[in-house]
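Participant: sequence isn't available, so here's the structure alone:
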């Protein structure tokens, strides 16, 4: 029997890519620097009551849809590099959507044989909360649009300057 060894979150990357061909998952992702927090993306399956008048002991249900809950907030360390990258990412998405191309995000852990992917719509960055004597983090919002699941990882590469 193989013994499972729990992983730490050290080494996780968040990457993005814009489709080069509409409807086709990209083959290269750009690393978004300094991710700090990724929300839970493991929604419960909805269910529908299909109990009939013939049932006498138990209710019966069928699976419904999974609901990721709308926009997800992903936290990153704030820097000029991050701000510039996020603005470029949003600009690239705005241009791509005119050609029915989508943006993809990837959550990548170097010790897993699969990465988690989904298509999404990014929201432009506002001003993030600021406190005295703290590291400055910011949360960005992305709204999942589909194509959600695990697949072969594509190691994200650093953005070129």
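Facilitator: Thanks, I have it. As the structure is a computational prediction, the values presented were derived from the model and not from experiment.

Participant: please make it C-alpha for all contacts and neighbour counts, starting now.
Facilitator: Fine.

Participant: any idea how many residues pack against residue 37?
Facilitator: 14 (other Cα atoms under 10 Å).

Participant: ok, it - contacts?
Facilitator: 74-76 (Cα atoms under 8 Å, 6 or more residues apart in numbering).

Participant: mind doing that once more with 10 Å?
Facilitator: 9, 73-77, 137, 139 (Cα atoms under 10 Å, 6 or more residues apart in numbering).

Participant: buried residues, stretch 138-150. List them.
Facilitator: Buried positions in stretch 138-150, judged by neighbour count with 16 or more other Cα atoms under 10 Å: 138-145, 148.

Participant: any buried residues in stretch 94-107, and which?
Facilitator: 94, 96, 101-107.

Participant: with secondary structure as extra columns, can I get these in JSON lines?
Facilitator: What follows is these, written out as JSON lines (DSSP: H, G, I helix; E, B strand; the rest coil):
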{"residue": "94", "secondary structure": "helix"}
{"residue": "96", "secondary structure": "helix"}
{"residue": "101", "secondary structure": "coil"}
{"residue": "102", "secondary structure": "coil"}
{"residue": "103", "secondary structure": "strand"}
{"residue": "104", "secondary structure": "strand"}
{"residue": "105", "secondary structure": "strand"}
{"residue": "106", "secondary structure": "strand"}
{"residue": "107", "secondary structure": "strand"}
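
Participant: ok, now which ones touch the residue nearest the centre of the chain?
Facilitator: Nearest to the mean C-alpha position of the chain, by Cα atoms, centre = their mean, lies residue 105 at 5.0 Å. Residues near residue 105 by Cα under 10 Å, 6+ apart: 14-18, 29-32, 116-122, 142, 144, 148.

Participant: hold the first one in mind and look at this next one:
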């Protein structure tokens, strides 16, 4: 590992994206299936809601921190190919199968230069959305993922090809 302060930042080149359904409810899976041709992924911010803690004697409102809010969804932009359509159809089917057994789907964003990856328990769209078209453009589709729980940074598990 490099000495502290020697790394200017982390490139997204070579980053991977994966998903997995729990085999034991509430436990992070140990194997993630790689999703290909991901162009972009929205950030998940944690906005803190406030609670009014004012009393009658206060002339100016007083607040305290409440719970954090993720906004509920984030989008993933995917290159549309026959292969990526097949991958996302399998992901949606795996989610439905897992949900029927009360098992969550996990989504991972993996960076080769980091020891931790970013994990979110998600619900995918029920169908692959229709992509927009541009003249002389790359055909992409935006997958809106519902955030069931933002897990955050945890030990990375490199996504692998589906067997």
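Facilitator: Looks like it arrived, so ask away. Note that the coordinates shown come from a computational prediction; the quantities given were computed from them, not determined experimentally.

Participant: superpose the two chains and report the TM-score.
Facilitator: Here the superposed chains carry a TM-score of 0.90, computed using TM-score structural alignment, normalised by the length of structure 1; 159 aligned residues with a Cα RMSD of 1.8 Å.

Participant: derive a ChimeraX selection command for the buried subset of the contacts of residue 37 of structure 1.
Facilitator: Buried members of the contacts of residue 37 of structure 1, defined by 16+ other Cα under 10 Å, are picked up in ChimeraX with:
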select :74,75,76,77,137,139
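
Participant: restricted to strands, list the contacts of residue 37 of structure 1.
Facilitator: The members of these that map onto strands under DSSP state E are 73-77, 137, 139.

Participant: can you put those in a markdown table and add distance to residue 129 of structure 1?
Facilitator: Below are those laid out as a markdown table (distance: Cα to Cα, whole Å):
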| residue | distance to residue 129 of structure 1 |
| --- | --- |
| 73 | 14 |
| 74 | 14 |
| 75 | 12 |
| 76 | 13 |
| 77 | 12 |
| 137 | 8 |
| 139 | 9 |
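
Participant: which pair in those residues spans the largest distance?
Facilitator: Farthest apart among those by Cα to Cα are 73 and 77. That separation is 13.2 Å.

Participant: let me see the ranges of the helices in structure 2.
Facilitator: 82-100 (DSSP state H).

Participant: contacting residues around the residue of it positioned farthest from its centre?
Facilitator: When distances are taken from the C-alpha mean of structure 2, residue 57 lies farthest, 44.9 Å away, according to Cα atoms, centre = their mean. Not one residue lies near residue 57 of structure 2 by Cα under 10 Å, 6+ apart.

Participant: how many residues are close by residue 134 of structure 2?
Facilitator: Close neighbours of residue 134 of structure 2, defined as other Cα under 10 Å, add up to 9.

Participant: what lines up against it once you look at structure 1?
Facilitator: Matched across to structure 1, residue 134 of structure 2 falls on residue 131, judged by TM-score structural alignment.

Participant: same question for residue 31 of structure 2.
Facilitator: In structure 1, residue 31 of structure 2 lands on residue 28 (TM-score structural alignment).

Participant: ok, that match touching residue 159?
Facilitator: No - the pair residue 28 of structure 1 and residue 159 fails to qualify as a contact (Cα atoms under 10 Å) at a distance of 11.2 Å.

Participant: so what sits against both of these two?
Facilitator: residue 15.

Participant: dump the residue contacts of whatever residue of structure 1 lines up with residue 55 of structure 2.
Facilitator: Aligned by TM-score structural alignment, residue 55 of structure 2 pairs with residue 52 of structure 1. Residues near residue 52 of structure 1 by Cα under 10 Å, 6+ apart: 59-60.

Participant: report the separation between residue 52 of structure 1 and residue 22 of structure 1.
Facilitator: Distance, residue 52 of structure 1 to residue 22 of structure 1, using Cα to Cα, to the nearest Å: 45 Å.
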